[in-house]
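K.L.:
Predicted coordinates and the sequence they were generated for:
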Amino acid sequence: MAEYLDIISLIFLVATIAVGFLKNMNIGLLAIGASIILGRMAGISDKEIYSGFDAKLFTQLVGIMYLFGVAQVNGTLEVIAKKGIASVGNKTYLVPIIIWLIGGFLTTIGPGNIAMGSLMSMVAITVAVSMGKNPIYYALIAKAGTNGFAMSPITPTGIIGANLGEAAGYNKSIFELPVFFNLIIWGVVCFIAFVLVYYKRTNIGGEVKVIDKNELGTLNKEQKITISGIIVMVVMVIVFKIDVGLASFFVAAILSFIGVCKEKSALSKVPWGTLMLICGVNVLMNLVNQLGGIAVLTNGLLSIMTESSAPAIIAGAGSLLSSVSSASGVVMPTLIPTIAGIVEQFNGGNEMFIELLSALMSGAYSSAFSPASTGGGLILAAAASAAGFSDKEQNKIFGHLIIAGIGISLLNVGLAWLGIYSFIG
């Protein structure tokens, strides 16, 4: 059996993802359970199994998520978002642009696309309904903005990508910013696509209302202090090169100490299930890699690709896997290790790694508009809670989101085939 452990490990990985999806269970928990069985079959010690748990990554993610949990609980992020949207006054045609930019900006500075995707979907739909605009259009624009800026070096997804890229043998200083900028290009393409599709269906009838920024009030003392704290965190990371997790914990601890929000409420905003998913899958992936499963997967992809078709195939694979799983928790730890082998096979160097990683992430985020994914699910939930849509209206939204997920995924495969992600590298 020892000679087949590479294939067996890959089967364990696929089965874990499939069972998690079909049973609607946390794949991270299943992955740890599968790791115990696989470890025993391969004669791997518990200590070696534990080595797959990335404590640094866990600390970084908890730190950044806790800090922005503070900003979410005391209303800082929501006030900034709504004030930004209201700043256009009666120029309502600018609102989608503002939604996209605010979603992107707030994602970039740390919260990441999951937290901001949830908040901006709620804000976008609420604003759309209050203005008599199409809520689906606004929600898709918001999600395009948050996903398009998701690979910032200080967001959770950006941190995961940097860790996985370095584990694959690449210095993050080489690929972090190029991948970030490539994803912004993808976000711009999504914005344009949604504008073209929904341009003639922007209004839903009735008089178009304008949001009065004066009705939103001003930032309170706690919110101003929170914004100052976030700025301090960014300076600590960028200027003083302090680890983003440690810097976030430091600032969050000070904010909690001076009472800008209740500590328990901020901690409740940390998505512990997502953290368990990410770290649990990493434990299993470490074993799969040790046993040669990643090599099998890489060789399988290489058998159907050429150097020119590699970006398109990687983009498609990212979309397919993301449609049934988490981009950060499953797609990234599963497929980023294969990219290194593909680059090596084609002697592509750093430029090809950047292109393939960009294609993978844009593919993963393309299918994230689908209601089966976290992003699409958040839009559907926001439509139900923020706008109070009926079951019939929610079913209509469901159909729009499926079409959006499939359409953007196919568009992205075409972009990857044309080499759009090779321009920055």
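P.N.:
Nice, I can see it. Predicted, not measured: the structure shown is a model, and the values here were computed from it.

K.L.:
From now on I want contacts and neighbour counts done on CA atoms only, so please keep to that.
P.N.:
Noted.

K.L.:
any idea which helix or strand comes after the helix or strand harbouring residue 78?
P.N.:
Using DSSP states H and E, residue 78 maps to helix 76-86. Note on helix 76-86: by DSSP H and E, the next helix or strand toward the C-terminus is helix 95-108.

K.L.:
just the angle between that following helix and helix 76-86, please?
P.N.:
150 degrees (axes from the mean of the first three to the mean of the last three C-alpha atoms, to 10 degrees).

K.L.:
The protein: strands as residue ranges?
P.N.:
In order along the chain, the chain carries no strands (DSSP state E).

K.L.:
Let me know the distance separating the spatially most central residue of it from residue 314.
P.N.:
In the chain, the residue lying closest to the centroid (C-alpha atoms, centre = their mean) is residue 113, at 4.7 Å. Between residue 113 and residue 314 the computed distance is 21 Å (C-alpha to C-alpha, to the nearest Å).

K.L.:
Presented hereafter is structure B, for comparison with structure A:
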Amino acid sequence: MVLTTALAGLIMVFLLGSLRPVNMGAIALVAAFLLCSLNGIATGDVLDEFPVSLLITLVGVTFLFGIAKSNGTIDWLVRLAMSAVRGRKQLMPWIVFLTATALAAIGAASPAAVAIVAPIGIAFAVKHGTSPLLNGLMAVNGAAAGSFSPVGVLGTIALGAAAAHGLTIDPLVLFGATFGFNAIVALGTVVVFRNHGISALEQTDAPPDGAGIGGAVATRTRPETRVRVEQVVTLTGILSMVVAVTGFGVDTGVASLSVAVLLALLFGKTAQSGATSIAWPVVLLVCGIVTYISVMEQLGVVEALGQGVTAVGAPLVAALVLCLIGGVVSAFASTTGILGALVPLSAPLLLSGHIDATALLAALCVSSSVVDASPFSTNGALIVANVPEHQRTATYRVLLLWGAALIIVAPLAGWGMLVVLF
């Protein structure tokens, strides 16, 4: 009964949010309270599920990079990136991919890598008339490709959970398999989205007066080679955030918000323009949906789905069901959380010897991480929040369709390539 009610409520949230002019996140929050009331859960328990960390991350990152756009720092970084690719704009998505991969592989959390790389890649696309959505997605793909290294956050979690259940996993094979799969996804992403939004950008997003993205207007009106003091301080702040997040494990939201507030105190004029880049409707939408999914987890809906897998007699079918569960849940909730739940659920199947343990774990990892392009995932939300304001609605809809496709395609492809053919 709880499972049916929870799933029906989720469907209603999507229907009402699509058919009526009401923020879907607000509807999801109300639905979460109703679901808890029907199951005897106190209001305070619902509030405990609200993703405060995600809210701070979205606000902090968009505020920081809004300031950087407003004072011209992002334009300077875009010119630097253009110099690096020697005018070959088509290489930029792959630079975005590899940079995000490197950051995630050395220990940055996936949202942290995306938060660092995606805004710069999107700004580059806006500046040079290429697809901002493509560069944003390549940052997400790159972060997923690097996250399962032996020292990556998700790789450490997956390997640790497997070891705790007596499973022997080859870490290099796991990393190679997940990286290779995400590289294939990245190639497909380039093919599908390389021309997305370019005509609109050429008409509205690259005016000669130096207008920035996200509604903020750059203070510079012509190309400059000299870097101003404010830009040096801003760049130092961004680099400090990168070091704090990747080297010292500081929360991405806390680090970015701290730097943004410091810059706002030092340079109040551009901070006012930068504050308009905070995507509050996106914050409400994502946090509302994540809260509802967290309530579903608290009610044991995900666990019930996992227990249903144990009733499946055929090992290959059971493996596919696990991959599909990972894809569906991770598209709306924490990839870290679902991996922590899926490995114990799949332990009996992994220990049975019917399926190679490393292959199935790799399939579970890619199924749960590739779908982070969903607009309800932190990474997907960061893309929506950083594209030009007038493109956010269209970007959200495209990511919703892309995420829905990946929920099915990624688990099927991961299962087929890594489990059936391994």
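P.N.:
Arrived safely, thanks for sending. All values reported here derive from a predicted model rather than from experimental measurement.

K.L.:
Superposed, how do the two chains score by TM?
P.N.:
Remark: TM-score between the superposed chains equals 0.63 [TM-score structural alignment, normalised by the length of structure 2]; 363 aligned residues with a C-alpha RMSD of 5.3 Å.

K.L.:
isn't the residue nearest to the centre of structure 1 right up against residue 144?
P.N.:
No - if you go by C-alpha atoms under 8 Å, residue 113 of structure 1 and residue 144 don't touch, sitting 9.6 Å apart.

K.L.:
What is the burial count for the residue opposite residue 64 of structure 2 in structure 1 once aligned?
P.N.:
Alignment note: residue 64 of structure 2 maps to residue 67 in structure 1; criterion TM-score structural alignment. For residue 67 of structure 1, the neighbour count with other C-alpha atoms under 10 Å is 30.

K.L.:
got the contact list for the residue found closest to residue 60 of structure 2 once you drop the neighbours it is linked to in the chain?
P.N.:
What sits nearest to residue 60 of structure 2 in space, not counting adjacent residues and going by C-alpha to C-alpha, 6 or more residues apart in numbering, is residue 257, at 3.9 Å. Taking C-alpha atoms under 8 Å, 6 or more residues apart in numbering as the criterion, residue 257 of structure 2 is in contact with 56, 57, 59, 60, 61, 63, 64.

K.L.:
Over in structure 1, see which of those survive.
P.N.:
Using both residues aligned by TM-score structural alignment, their matches' C-alpha atoms under 8 Å as the contact test, the members of the contacts of residue 257 of structure 2 still in contact in structure 1 are 60, 61, 63, 64.

K.L.:
got CSV for those, with distance to residue 378 of structure 2 too?
P.N.:
CSV is the format used below for these (distance: C-alpha to C-alpha, whole Å):
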residue, distance to residue 378 of structure 2
60, 13
61, 11
63, 16
64, 17
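
K.L.:
out of these, who has the most neighbours?
P.N.:
Result: residue 64 is most packed of those (other C-alpha under 10 Å), 29 neighbours.

K.L.:
State the distance from the residue lying closest to it once chain neighbours are set aside to residue 120 of structure 2.
P.N.:
Sequence neighbours aside, residue 260 is the residue nearest to residue 64 of structure 2 in space, at 4.6 Å (criterion: C-alpha to C-alpha, 6+ apart). Using C-alpha to C-alpha, residue 260 of structure 2 is found at 16 Å from residue 120 of structure 2.

K.L.:
Next: residue 371 of structure 2.
P.N.:
22 Å.

K.L.:
now do residue 320 of structure 2
P.N.:
37 Å.

K.L.:
same check, this time on residue 68 of structure 2
P.N.:
On the measure of C-alpha to C-alpha, residue 68 of structure 2 and residue 120 of structure 2 end up 10 Å apart.

K.L.:
okay, those two: which has more neighbours?
P.N.:
Each of residue 68 of structure 2 and residue 120 has its neighbours counted (other C-alpha under 10 Å); residue 68 has more, 30 against 25.

K.L.:
which residues touch the residue nearest to the more buried one when sequence neighbours are not counted?
P.N.:
Leaving aside its sequence neighbours, residue 68 of structure 2 sits nearest to residue 74 (C-alpha to C-alpha, 6+ apart; 5.6 Å). Under the criterion of C-alpha under 8 Å, 6+ apart, the neighbours of residue 74 of structure 2 are 65, 68, 120, 123.

K.L.:
tell me the contacts of the first one?
P.N.:
In this case it means residue 65 of structure 2. Applying C-alpha under 8 Å, 6+ apart, the residues contacting residue 65 of structure 2 are 74, 119, 274.

K.L.:
go on, the third one?
P.N.:
Taking C-alpha under 8 Å, 6+ apart as the contact definition, residue 120 of structure 2 lies against 74, 77, 78.

K.L.:
if we go to 7 Å?
P.N.:
Counting by C-alpha atoms under 7 Å, 6 or more residues apart in numbering, residue 120 of structure 2 touches 74, 78.

K.L.:
any chance you could map the helices in the stretch 251-400 of structure 2?
P.N.:
252-266, 268-275, 280-298, 301-310, 315-330, 335-351, 357-369, 378-386, 392-414 (DSSP state H, counting those that start in this stretch).

K.L.:
Adding distance to residue 18 of structure 2, write these out as CSV.
P.N.:
Formatted as CSV, those follow (distance: least, C-alpha to C-alpha, whole Å):
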stretch, distance to residue 18 of structure 2
helix 252-266, 29
helix 268-275, 28
helix 280-298, 12
helix 301-310, 24
helix 315-330, 19
helix 335-351, 25
helix 357-369, 25
helix 378-386, 17
helix 392-414, 10
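
K.L.:
if we compare the ones you listed, which one ends up closest to residue 157 of structure 2?
P.N.:
helix 335-351 (7.1 Å; C-alpha to C-alpha).

K.L.:
thinking residue 274 of structure 2 is in contact with residue 62, fair?
P.N.:
No - with contacts counted by C-alpha atoms under 7 Å, residue 274 of structure 2 stays clear of residue 62, the gap being 8.4 Å.

K.L.:
How about the corresponding residue of structure 2 for residue 286 of structure 1: what's its closest non-neighbour residue?
P.N.:
In structure 2, residue 286 of structure 1 lines up with residue 294, judged by TM-score structural alignment. With sequence-adjacent residues excluded and distances taken as C-alpha to C-alpha, 6+ apart, residue 294 of structure 2 is closest to residue 49, at 6.0 Å.
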